[in-house]
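J.: Let me see the structure of the following:
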Amino acid sequence: MKQLRLMMLGVICIFLLNGCSDFLEEKSQDEVIPKTVEDYGELLLNYMGYTDVWRVLYVLSDETGIEEKVLGAYSDDKDDYRAVGIKSIFTWQPDMWETESVGINSGYEDTYKLIMGVNAVLDGIDEAIGDQKTRDRIKAEALGLRGFYYFFLINLYGEPYNYNKDAPGVPLKLTAALVENGIARATVEEIHEQIVKDLEASSRLFGNLPKRRGDYRINSTTVDILLSRVYLFMERYDEAIAAADKAIRTAEGLTDYTDLPEDTEFFMPTYDHSEVEWVYGAVSLEPGMHVFAPAKELMAYFEGKEDRREIFWFEDSDYYGLQVNKIVYSYQTIPNNTIRVSEAYLNRAEAYVLSEQANKNTLALADLNELRRHRIVGYEDVVIADGTELLAEIREERYVELCYEGHRWFDLRRYGMPSISHDYKARPNLSWLTYTLREKDPLYTLPFPTTVFKNNIQLEQNPSAREPERKGEIKSN
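T.: This next block holds a predicted model:
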């Protein structure tokens, strides 16, 4: 039975792999069954990935605008999938999931492929040949990844936890075994409980092992950063603080941008920056995405400040408009996504303000000032006594520090789903149209792609799929 189980697992792994590591490529089919803990470690590396949908979250949020000077390169031709797809996302159309758009229609399936690969590793690792410490490390990595992936899925397709945790979430699948007749959606709360369970188990396993960094694998500090994020979303503030404390203690420290020369050719996804704990995934910019530039509200933060993020992260281009170096300056074969310890400072600062801890505002200010000292030349610590004002400052800093990294859309959801708007036009000779996402708009929870229903007959669509077409209003000058 054990050999049969391993053979079935091997077959599953073959079908799941989009790209195989060398140890799989160079062996014949009857030798690809993972047997050792090292085999499972190599297999797991294939699932430290990324999906297209994650990189268009900033198109949904208030991080982006359209630069008029690049509109000539953009078409509103209905036959141009780039124009139709990107516009549907940017204007929050309920049928965005029906178009051949940039990632929206594949994110669900792509993320579940990653989860299935991780589950395959967890299914077989306990029976694999090898030493216990290596086994524990691979289990810690796999559990951390599964928690990470479910966090993204539930924040795409489930209502915000602090808004309606009893709402339908996403299907919860914890093994790689094939299931007939599909899986019904677990609740938002059930998914979050599983995420916490996975991340906490991962953190415990990592806690008994020496820290590793720089090998493109998820590590102990990364898992604790993720835990602090999830606890913050669940409004478990004391636990968010404790997880962030642990992450900051084990991290290599913030990178001091003020020590870098102004002409530095800055690239975010590198372990050369002390604050980068995990570099993962690989994604290139989709044709047509160049029409989006950082929102004016985002860039306004830098006015009157000698903030090195402005010159390191953004550049002017006659063709592309303003772009973010840490996202655009990449190639498809190079991992270019990161988790950084700066997030732990922001998670902890916000949790302090919202907690019942003594001296909470003083502690939150210390984190805010510490981060800014590493970003702004000549920065002088601010003193903010009012808790509401301090929370607004921390959230604004989060908006800037974590821009274009998949955070803002999820943050807007937990902030109460405020109304936001996008100005859009297809060509320079047309009028600007303003599209609005209403406060608590159903489209803060994305519809499922129609393609996934054929593979899961128990899946139920979100109400946002039945929203009417969004119409733009002519913008007044």
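J.: CA only for contacts and neighbour counts going forward, please
T.: Fine.
J.: right, and residue 45 touches residue 218 too?
T.: No. Applying C-alpha atoms under 8 Å, one finds residue 45 not in contact with residue 218, separated by 9.5 Å.
J.: Compare the two and say which one has the larger neighbour count.
T.: Neighbours per residue, other C-alpha atoms under 10 Å: of residue 45 and residue 218, the larger number sits with residue 218, 25 against 20.
J.: which residues touch that one?
T.: If you count contacts by C-alpha atoms under 8 Å, 6 or more residues apart in numbering, residue 218 has them with 48, 141, 144, 145, 278.
J.: Closest one of the residues you listed to residue 212?
T.: When the contacts of residue 218 are compared for distance to residue 212 (C-alpha to C-alpha), residue 278 comes out closest, at 10.2 Å.
J.: Surely the closest one is in contact with residue 217?
T.: Yes. Residue 278 is in contact with residue 217 according to C-alpha under 8 Å; the separation is 6.8 Å.
J.: what about the helices in the stretch 201-350 of the chain?
T.: Under the criterion DSSP state H, counting those that start in this stretch, the stretch 201-350 of the chain contains helices at 220-233, 237-250, 296-300, 308-313, 325-328, 342-354.
J.: Among the contacts of residue 218, which one has the most neighbours?
T.: For these, neighbours were counted by other C-alpha under 10 Å; the highest total belongs to residue 144, with 30 neighbours.
J.: how close does that residue sit to residue 208?
T.: Taking C-alpha to C-alpha, to the nearest Å as the criterion, residue 144 is separated from residue 208 by 15 Å.
J.: Could you do residue 141 as well?
T.: The gap separating residue 141 from residue 208 is 13 Å, by C-alpha to C-alpha.
J.: cool, residue 356 as well?
T.: Counting by C-alpha to C-alpha - residue 356 and residue 208 are separated by 31 Å.
J.: ditto for residue 370
T.: From residue 370 over to residue 208 the distance is 30 Å, taken as C-alpha to C-alpha.
J.: sorry, back to before: okay, the contacts of residue 218 in JSON lines with distance to residue 180 and secondary structure next?
T.: Rendered in JSON lines, the data for the contacts of residue 218 read as follows (distance: C-alpha to C-alpha, whole Å; DSSP: H, G, I helix; E, B strand; the rest coil):
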{"residue": "48", "distance to residue 180": "27", "secondary structure": "coil"}
{"residue": "141", "distance to residue 180": "29", "secondary structure": "helix"}
{"residue": "144", "distance to residue 180": "27", "secondary structure": "helix"}
{"residue": "145", "distance to residue 180": "25", "secondary structure": "helix"}
{"residue": "278", "distance to residue 180": "36", "secondary structure": "strand"}
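J.: Now do residue 254: how many residues are near it, please.
T.: Neighbours of residue 254 under the rule other C-alpha under 10 Å: 20.
J.: quick revisit: closest to residue 440 out of the helices of the stretch 201-350 of the chain?
T.: Using C-alpha to C-alpha, the nearest of the helices of the stretch 201-350 of the chain to residue 440 is helix 220-233, at 16.8 Å.
J.: Let me know the angle separating the closest one from helix 237-250.
T.: Regarding helix 220-233 and helix 237-250, their directions subtend 160 degrees when assessed with axes from the mean of the first three to the mean of the last three C-alpha atoms, to 10 degrees.
J.: And this one, please, so the two structures can be compared:
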Amino acid sequence: MKQVIYIISLYFMCTSCSDFLDYKDNDKVIPGELDQYSELIAGELTQKYVGASCHNLWIMSDDFGTFVPSWIGDRTTDNRETYQSWYGWAKESQITPKGDEKIDPAWEHFYHKVLMCNIIERDVDEFENDPEGVKLRLLGEVQALRAMSYWYLVNMYGEPYRSAEQAKTAMGVPINKETSIKDKLYTRSTLQEVYELMEVDLKNALQNLEKGEQKHTIFRANKDVIRLFLSRIYLEQRKYDDVITVCNDALKETTRTIISVEEMLTYNSSTNPMLNKNNNSLIFSWLNRDAYPGMSVSEYSSGRYCVSEDLVALFASNDIRKYSNVSWDGNKQHIQKYRSQESGCEDMNYRVEEFYFNRAEAYIEKGEWELGMKDINEVYSRRLEEEVGHLDATNVDDARTHLRNEKRKEFCFEDMRWFDIRRWGLEVEHRFYNFSMDGTYFTYILEAESPNYVLPLPLDIQRRNFEIEQPKRVETKTK
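T.: Prediction:
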């Protein structure tokens, strides 16, 4: 078995050789045994630091608003500027109002993961089959993580999936199948090609993990998270029967359970945040990233981002998710669902409750809204203190409204809402208070089906790769 030196800081930048794969050789791993690849996957693909990746998704969603103190003094600061262009869905959202650059690093980090998955898959496949099934597990893990990486990339930088016919020509993201540095420019593949790739990877991963060694941990890619992402891509493609089948299989086999009322009541940010490694609803946890923007802002006199008023208004008064230090703090300033110092988790997490919501949406869109409401109530019944929560609907439209509101409440600040906004084609308004004492504000408007659902390519890619298609974004409307 040949030994290959992996340069850990390789990353894919979608441009010519000198630019698209930069590397440093200060950290090398020389895998020679399957167990060493297992550690490489953990350290390089799931636990690797990814900076402030995907924080722009939070800021662009309707779960965030802004706050300005009632008095402005010499020491009062405005901490909103760095993400203000993202908050307003600006045509070039990577340039702050002062002209500085604020580039989200997600493109770099997810394409780095794609490249590493390609390399590891190639070399692990050269090992002879082992009786413990370690090889099959490793192949399943990298295939799953590669598909998940493409899911984020295509749902940030590609067009929203609207139909099978549209997907044949719609703008996806580049597909990189290389296992080494190549001197070539990358261009976009179609949505159809990217979705086909993700589905093949996820199905292969599921097959390999079913046959391979079993690792019962939320910190390694597993069958639950594979089925979750299969249900996501089927929802996006409106393959509702497939969504239902995948969710049925997952809920039949998984050992994970919906968070109970009793457990919800024990949550507090300082010792037991909602998303913690002992939470039995968690199915997978990965990516080590910075605290979200504003998390470290504690002065009451600071202008800052906060929990939006309309999100808070959705919750019943006895909804445990609204209680101080469960989803956010009493000032609606800090997101408290997880604190990495106390949770023991990584910073992007997936929960079994999503299977119920994905299956509910599939039922509703098929017209079987009663079955959809049953799934919604499976979760909602465990979210009210001293009351068994229950929601009623009389038609498809009622059920759809309940689905969208309950999913928003359940998964707020869990890296999901922006993807639902663009998938459902929703209009969003963001109120931006002026940094003054007069209480004036203006409103940014993201129109329904806006071309600004597609994020701009990182500025360094725009400067160096003139062959890759750029999204056609527009100026944001205000009122």
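J.: Can you pick out the residue with more neighbours from residue 370 and residue 208 of the first structure?
T.: The neighbour comparison of residue 370 of the first structure against residue 208 (other C-alpha under 10 Å) goes to residue 370, with 16 against 12.
J.: can you pull the contacts of residue 369 of the second structure?
T.: 360, 363, 395, 396, 399.
J.: who are the neighbours in contact with the nearest residue to residue 124 of the second structure once chain neighbours are set aside?
T.: If you skip the residues right next to it in sequence, residue 124 of the second structure has residue 135 as its closest partner in space, 6.5 Å away by C-alpha to C-alpha, 6 or more residues apart in numbering. With contacts defined as C-alpha under 8 Å, 6+ apart, the neighbours of residue 135 of the second structure are 34, 124, 125, 127, 129, 212.
J.: Then residue 135 of the second structure would be within a helix, right?
T.: Yes. Under DSSP: H, G, I helix; E, B strand; the rest coil, residue 135 of the second structure sits within a helix.
J.: Show me what it lines up with in the first structure.
T.: For residue 135 of the second structure, the aligned residue in the first structure is residue 135 (criterion: TM-score structural alignment).
J.: tell me which element the residue nearest to the spatial centre of the first structure falls in.
T.: The structure's the first structure has its C-alpha centroid closest to residue 406; by C-alpha atoms, centre = their mean the separation is 4.1 Å. Using DSSP states H and E, residue 406 of the first structure is not contained in any helix or strand.
J.: which residue in the second structure lines up with it?
T.: With TM-score structural alignment as the matching criterion, the partner of residue 406 of the first structure in the second structure is residue 415.
J.: Quick check, its match in contact with residue 60.
T.: No. Here residue 415 of the second structure lies out of contact with residue 60, judged by C-alpha under 8 Å, at a distance of 11.0 Å.
J.: what is in contact with those two at once?
T.: In the contact map built from C-alpha under 8 Å, 6+ apart, no residue is linked to both residue 415 of the second structure and residue 60.
J.: And residue 76 of the first structure, how far from residue 306 of the first structure?
T.: Distance of residue 76 of the first structure to residue 306 of the first structure, computed by C-alpha to C-alpha: 39 Å.
J.: any idea where the strands of the stretch 151-300 of the second structure begin and end?
T.: Using DSSP state E, counting those that start in this stretch, the strands assigned to the stretch 151-300 of the second structure run over residues 282-286.
J.: and the residue lying closest to residue 199 of the second structure once chain neighbours are set aside, how many neighbours does it have?
T.: Leaving aside its sequence neighbours, residue 199 of the second structure sits nearest to residue 230 (C-alpha to C-alpha, 6+ apart; 6.9 Å). A total of 24 residues lie near residue 230 of the second structure under the criterion other C-alpha under 10 Å.
J.: What's residue 230 of the second structure aligned with over in the first structure?
T.: For residue 230 of the second structure, the residue aligned by TM-score structural alignment is residue 227.
J.: same check, this time on residue 336 of the second structure
T.: Taking TM-score structural alignment as the alignment basis, one finds that residue 336 of the second structure is matched in the first structure by residue 325.
J.: For residue 378 of the second structure, which non-adjacent residue is closest in space?
T.: Using C-alpha to C-alpha, 6+ apart and skipping the chain neighbours, the partner closest in space to residue 378 of the second structure is residue 356 (7.6 Å).
J.: Next, find the distance separating the aligned partner of residue 81 of the second structure in the first structure from residue 102 of the first structure.
T.: If you follow residue 81 of the second structure across to the first structure using TM-score structural alignment, you land on residue 84. Separation of residue 84 of the first structure from residue 102 of the first structure (C-alpha to C-alpha): 10 Å.
J.: Between these two, which is the more surrounded one?
T.: The residue with more neighbours, out of residue 84 of the first structure and residue 102, is residue 102; 25 against 18, by other C-alpha under 10 Å.
J.: I'd say that one and residue 54 touch.
T.: No. Residue 102 of the first structure is beyond contact range of residue 54, at 9.9 Å (criterion: C-alpha under 8 Å).
J.: which parts of stretch 63-76 of the second structure are buried?
T.: 63, 64, 65, 66, 67, 68, 69, 76 (16 or more other C-alpha atoms under 10 Å).
J.: swap in stretch 158-176 of the first structure?
T.: So, applying 16+ other C-alpha under 10 Å, buried residues of stretch 158-176 of the first structure: 158-161, 165, 167-173, 175-176.
J.: any chance of those in JSON lines, plus distance to residue 248 of the first structure?
T.: Formatted as JSON lines, the entries for these read as follows, by distance: C-alpha to C-alpha, whole Å:
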{"residue": "158", "distance to residue 248 of the first structure": "30"}
{"residue": "159", "distance to residue 248 of the first structure": "30"}
{"residue": "160", "distance to residue 248 of the first structure": "27"}
{"residue": "161", "distance to residue 248 of the first structure": "26"}
{"residue": "165", "distance to residue 248 of the first structure": "30"}
{"residue": "167", "distance to residue 248 of the first structure": "34"}
{"residue": "168", "distance to residue 248 of the first structure": "34"}
{"residue": "169", "distance to residue 248 of the first structure": "31"}
{"residue": "170", "distance to residue 248 of the first structure": "32"}
{"residue": "171", "distance to residue 248 of the first structure": "33"}
{"residue": "172", "distance to residue 248 of the first structure": "31"}
{"residue": "173", "distance to residue 248 of the first structure": "32"}
{"residue": "175", "distance to residue 248 of the first structure": "33"}
{"residue": "176", "distance to residue 248 of the first structure": "34"}
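J.: so which strand or helix has residue 130 of the second structure?
T.: In the assignment (DSSP H and E), residue 130 of the second structure maps to no helix and no strand.
J.: likewise residue 435 of the first structure?
T.: Per DSSP H and E: strand 433-437 holds residue 435 of the first structure.
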